[in-house]
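Peer 1: Predicted model and sequence below, questions to follow.
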Amino acid sequence: MAFTLTSPAFITGDVLPQAQVYNGMGQSGQNLSPALTWKGAPEGTKSFVVTVYDPDAPTGSGWWHWVVVNIPPNVTTLPEGAGSGRGGMPEGALQIRTDFGVPGYGGAAPPPGRVHRYVFTVYALDVPKLEASADSSPALVGFMVHHHQLAAASLTALYGGPAK
């Protein structure tokens, strides 16, 4: 069985629903992390990491919208709003500081002018825990993930507005 990631809110290529759009920076979304479900993790998986990344942000390094580490291996779903303080974050899981400057989900908030890709990824890791804190950078977490990754599954949603 292939390692897969799904959401009831969208499929790859869909426009990101307004519920998952940021409330601020010119946007008026609900800023709710989407429900996510994964299956088919490889044998030996000891934890999961979930990330949301916008490679199209005009920063030179993209934009990290959500990073969750240390999700236990028996967890295969996150409910809508888990990353937005609505409950449902698994015990032991840790949200890391994003490019918004704080831990937790930050929805799509692209500047006007082009459509951006929002890549939701779940990583299966061979370690039960990453040595990260809530103030760790997403780049540091990425470095650790890629040293312990057994598999990854992604979904990509689109969001953007008309030019100014």
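Peer 2: That came through, no problem.
Peer 1: Only C-alpha atoms from now on, for both contacts and neighbour counts.
Peer 2: OK.
Peer 1: Can you measure across stretch 52-68, start residue to end residue?
Peer 2: Taking C-alpha to C-alpha, to the nearest Å, stretch 52-68 runs 9 Å from one end to the other.
Peer 1: A further structure is provided below for comparison with the first:
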Amino acid sequence: MKRIALFPGSFDPFTRGHEDIVLRGLQLFDEVVIGIGRNSHKVRYFPLEQITELIEGAFRSQPAVRVMSYDDLTANVARAIGAKFLLRGLRNTTDFEYENGISQVNRYIYEDVETVFLITSPHLAPISSSIIRDLHRYGQDVNEFLPYQLQVPDKAK
């Protein structure tokens, strides 16, 4: 049986830290599905279509990685695609507290799913999507933090 992991998130944007989790996840799973969830509480900074294309391009040489977007509960999506695992990265204890609650709810909804936490590689731990958005918004080059290239915007949109 194929071991499929769903790596869910808003990925606004998808960072080198996320890429690290996917690549390390490939050592554990036969397939990693990057699931870009639509969060009703967040307005996206980067358009969903743009991020989807950029992530697909970053993993073009990895046939065991695919990208999808969804508008449903993560546990329901995992069940629908045959994923028995949810892959999550943890940068710190705050991430753990947040992710632990979500993993319990996902297990309640889909009892066959296991959440697998990988600790972020130390050199990538300071990187967060929110910091990258702020830097980008004010005209900073953020490409060293991303597995693809973004154009530097005009300062202070």
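Peer 2: Perfect, I can see it now. From a predicted model like this one, the values you see are computed outputs, not experimental measurements.
Peer 1: Drop the TM-score for these two in here.
Peer 2: With the length set by TM-score structural alignment, normalised by the length of structure 2, the two chains reach a TM-score of 0.27; 75 aligned residues with a C-alpha RMSD of 5.0 Å.
Peer 1: Residue 90 of structure 2 is in contact with residue 119, isn't it?
Peer 2: Yes: using C-alpha atoms under 8 Å, residue 90 of structure 2 is in contact with residue 119, at 4.9 Å.
Peer 1: Neighbour count: these two, which is higher?
Peer 2: When residue 90 of structure 2 and residue 119 are compared for neighbours, residue 90 comes out ahead with 19 against 13, by other C-alpha atoms under 10 Å.
Peer 1: Please report how far the more buried one lies from residue 67 of structure 2.
Peer 2: Taking C-alpha to C-alpha as the measure, residue 90 of structure 2 falls 21 Å from residue 67 of structure 2.
Peer 1: those strands in structure 2, which residues are they?
Peer 2: Using DSSP state E, the strands of structure 2 run over residues 4-9, 31-37, 65-70, 85-90, 114-119.
Peer 1: Now the last one: buried residues?
Peer 2: For strand 114-119 of structure 2, the buried set under the neighbour-count rule, 16 or more other C-alpha atoms under 10 Å, comprises 114-115, 117-118.
Peer 1: Relative to residue 95 of structure 2, which of those residues is nearest.
Peer 2: Of all the buried residues of strand 114-119 of structure 2, residue 95 of structure 2 sits closest to residue 117, with 10.4 Å by C-alpha to C-alpha.
Peer 1: Let me see the contact set for the closest one.
Peer 2: Shown in contact with residue 117 of structure 2 (C-alpha atoms under 8 Å, 6 or more residues apart in numbering): 87-90.
Peer 1: Nearest to residue 9 of structure 2 among the residues you listed?
Peer 2: Using C-alpha to C-alpha, residue 88 comes nearest to residue 9 of structure 2 of the contacts of residue 117 of structure 2, at 8.8 Å.
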